[in-house]
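> Take this sequence and fold it.
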Amino acid sequence: MIADRLILNKKTVSRDFDTDRKSERPIRSIAKAFSWRVVGTLDTLLISYLLTGKITLAASIASIDFLTKMVLYFFHERIWNLVHWGKK
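The predicted structure follows:
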């Protein structure tokens, strides 16, 4: 029984270590960037509309915001993925 537990614990630790070493794949960062930008863009659209009163101007602002922030978020995620601080 003790040997079984040691073996199981080693496998768990080994699996966790492999996960940390491999880290996130870029496609995951892209999916996270896209989903977050949808939420952020809806927020920008609403605020822009409330401030300007013009839906076309608000949509233009939200569209530019969507593209630029998604690219920035992707690179932000990839850089943080290189930082080992706070990982197990």
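
> going forward, measure contacts and count neighbours with C-alpha atoms only.
Noted.

> tell me which residues in stretch 59-75 are buried?
By neighbour count with 16 or more other CA atoms under 10 Å, stretch 59-75 contains the buried residues 59, 61-62, 65-66, 69-70, 73-75.

> wouldn't Tyr49 be in contact with Ala58 here?
Yes - at 5.0 Å, Tyr49 counts as touching Ala58 under the criterion of CA atoms under 8 Å.

> now the other sequence, so there's something to compare against:
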Amino acid sequence: TITNIFKTARRRAGLGEDVTPHAMRHTFASRLGEKGTDIRTIQELGRWADIRMVQRYANVTERRKREAIEKLSEIPLPDSLKQIRQNL
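Next comes the predicted model:
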């Protein structure tokens, strides 16, 4: 069976029992997300039918949240907002 094939491969690779197909799939999606891969591409690569499953697997790390917010500082402010900022 597929399960036996996986277990044999895991044992030969010297991996622990915590390495499961589920864990590998989760890691696959999470790592792609950490590298900035968009969720739709992750869905296609992982062959998930429902994007909600990708959202479950592809955890958003604190670092990724911080990077997303930092990108906002790279966007130039319109003149009207610059003036408001100067008056603060």
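
> Drop the TM-score for these two in here.
The TM-score (TM-score structural alignment, normalised by the length of structure 1) is 0.31; 38 aligned residues with a CA RMSD of 3.3 Å.

> where along structure 1 do the helices fall?
Secondary structure of structure 1 (DSSP state H): helices located at 2-22, 26-52, 55-82.

> no wait, structure 2
2-12, 21-34, 39-46, 51-57, 62-72, 79-87.

> Adding mean neighbour count, write the ones you listed out as a markdown table.
Shown next, in a markdown table, are the helices of structure 2 (neighbours: other CA atoms under 10 Å):
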| stretch | mean neighbour count |
| --- | --- |
| helix 2-12 | 11 |
| helix 21-34 | 16 |
| helix 39-46 | 15 |
| helix 51-57 | 15 |
| helix 62-72 | 11 |
| helix 79-87 | 9 |
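
> what's the closest non-adjacent residue to Arg64 of structure 2?
In space, Arg64 of structure 2 comes closest to Glu34 once its chain neighbours are excluded; the distance is 6.4 Å by CA to CA, 6 or more residues apart in numbering.

> Please apply the same query to Ile30 of structure 1.
Phe74 (6.1 Å).

> Quick check: Thr68 of structure 1 vs Leu6 of structure 1, distance?
From Thr68 of structure 1 across to Leu6 of structure 1, the span is 49 Å (CA to CA, to the nearest Å).
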